[in-house]
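Novice: Predicted model follows, preceded by the sequence.
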Amino acid sequence: MIVSTKGRYALRVMVYLAQKDAGEYVPLKEIAEAEHISQKYLESIMTVLSKADFVDAVHGKGGGYRLSRTPEQYTIGSILKLTEGSLAAVSCTANTPAGCQRGNCCEARPMWEKLDAMIDNFFEGITVANLLEKE
């Protein structure tokens, strides 16, 4: 599993917004500049986050984006699954429509499924709030 640029940027945006006051709408331009992401690419990410109700969006003067919930309510797994579609380590366990042709006879499949569960449990066990904690 390799997390795409889109997934990494979405995570950075969620952390950035979590650092802002809860009711404050942050302009796209500010986010783009602070996180060194092109506005055009960031727009596509914000559309995905907004459609999934991860962020609230207000257009026009005084508008921008803010988290729709508290940072504790977003797992890293939920953000990455939204942007990546799957966190599967190998394509045959990614629950794609094509599935795996060898699924019923693959001796390695249980191992891959266990790895997928470990990855899922790891990312579902970390919240945006956890990333804000200084160790």
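Specialist: Yes, it's here.
Novice: Could you use CA atoms for every contact and neighbour count after this?
Specialist: Will do.
Novice: how about the residue nearest the centre of the chain, what does it touch?
Specialist: The residue lying closest to the centre of the chain (Cα atoms, centre = their mean) is Ile79, at 2.2 Å. Neighbouring residues of Ile79 by Cα atoms under 8 Å, 6 or more residues apart in numbering: 7, 10-11.
Novice: second one coming, line it up with the first:
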Amino acid sequence: MRISTKGGYGIRAMYELAMAHGQGPVPLKVVAEKQALSENYLEQLMGTLRKAGLVRGVRGARGGYELARSPEAISVGDVIRALEGPIAPVSCVDLDAEADCERHASCPTRGVWERLRDSMIEVLDSTSLADLCKEVPQDAAPDDSGKGHC
């Protein structure tokens, strides 16, 4: 499974909100600047994350976005599922919609795909936004590519 730019950018945006947790809403412009991302694209992602119950939008002069729960209570898996859909390397092992593959009983690769899915879910669900905040020093500057910390 390859995480698209939607998932990657979403994680980076959620990281910024997690870093500012408890300090009030963060304007999307600030998130976009810190992570060198398109503000318009982030607005679309935030709409999806809001509908998933992961962020709250606050209107007004001091408005912006903030996490709907603590950084410890939101996993990377939560964000990826909201933006990308089910976590599965192939559709026949998708836990959300167990596809009926006519070959599942005799498929020699199904076990590999199930183990890969389970490993991906374990890593993504066991990594919280708080964990990501611990990974990068707060004073770390973006790299020279302009793509931010991640």
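Specialist: Now that the structure is in, tell me what you want to look at. Here the structure is a predicted model, which means the values were calculated and not measured.
Novice: thinking again about what came up before, overlap between the contacts of Ile79 of the first structure and the second structure?
Specialist: Among the contacts of Ile79 of the first structure, the ones whose aligned partners also touch in the second structure (both residues aligned by TM-score structural alignment, their matches' Cα atoms under 8 Å) are 7, 10-11.
Novice: Can you give me the end-to-end span of stretch 68-75 of the second structure?
Specialist: End-to-end distance for stretch 68-75 of the second structure, by Cα to Cα, to the nearest Å: 13 Å.
Novice: Contacts for it, please.
Specialist: Residues from elsewhere that reach stretch 68-75 of the second structure, judged by Cα under 8 Å, 6+ apart: 18, 21, 53-56, 124-131.
Novice: Same question for stretch 46-63 of the first structure.
Specialist: Here stretch 46-63 of the first structure has contacts from 10, 25-27, 64-69, 82-83, using Cα under 8 Å, 6+ apart.
Novice: neighbour-wise, which of those residues leads?
Specialist: Leu67 (27 neighbours; other Cα atoms under 10 Å).
Novice: wait, isn't that residue in contact with Leu17?
Specialist: Yes - at 6.3 Å, Leu67 of the first structure counts as touching Leu17 under the criterion of Cα atoms under 8 Å.
Novice: list the contacts for the residue of the first structure most remote from its centre?
Specialist: Ranking residues of the first structure by C-alpha distance from their mean position (Cα atoms, centre = their mean) puts Cys105 at the top, at 33.3 Å. Neighbour list for Cys105 of the first structure: empty [criterion: Cα under 8 Å, 6+ apart].
Novice: That one should be in a helix, yeah?
Specialist: No - checked against DSSP: H, G, I helix; E, B strand; the rest coil, Cys105 of the first structure lies outside a helix; its state is coil.
Novice: separation between it and Lys114 of the first structure?
Specialist: Cys105 of the first structure is 17 Å from Lys114 of the first structure, by Cα to Cα.
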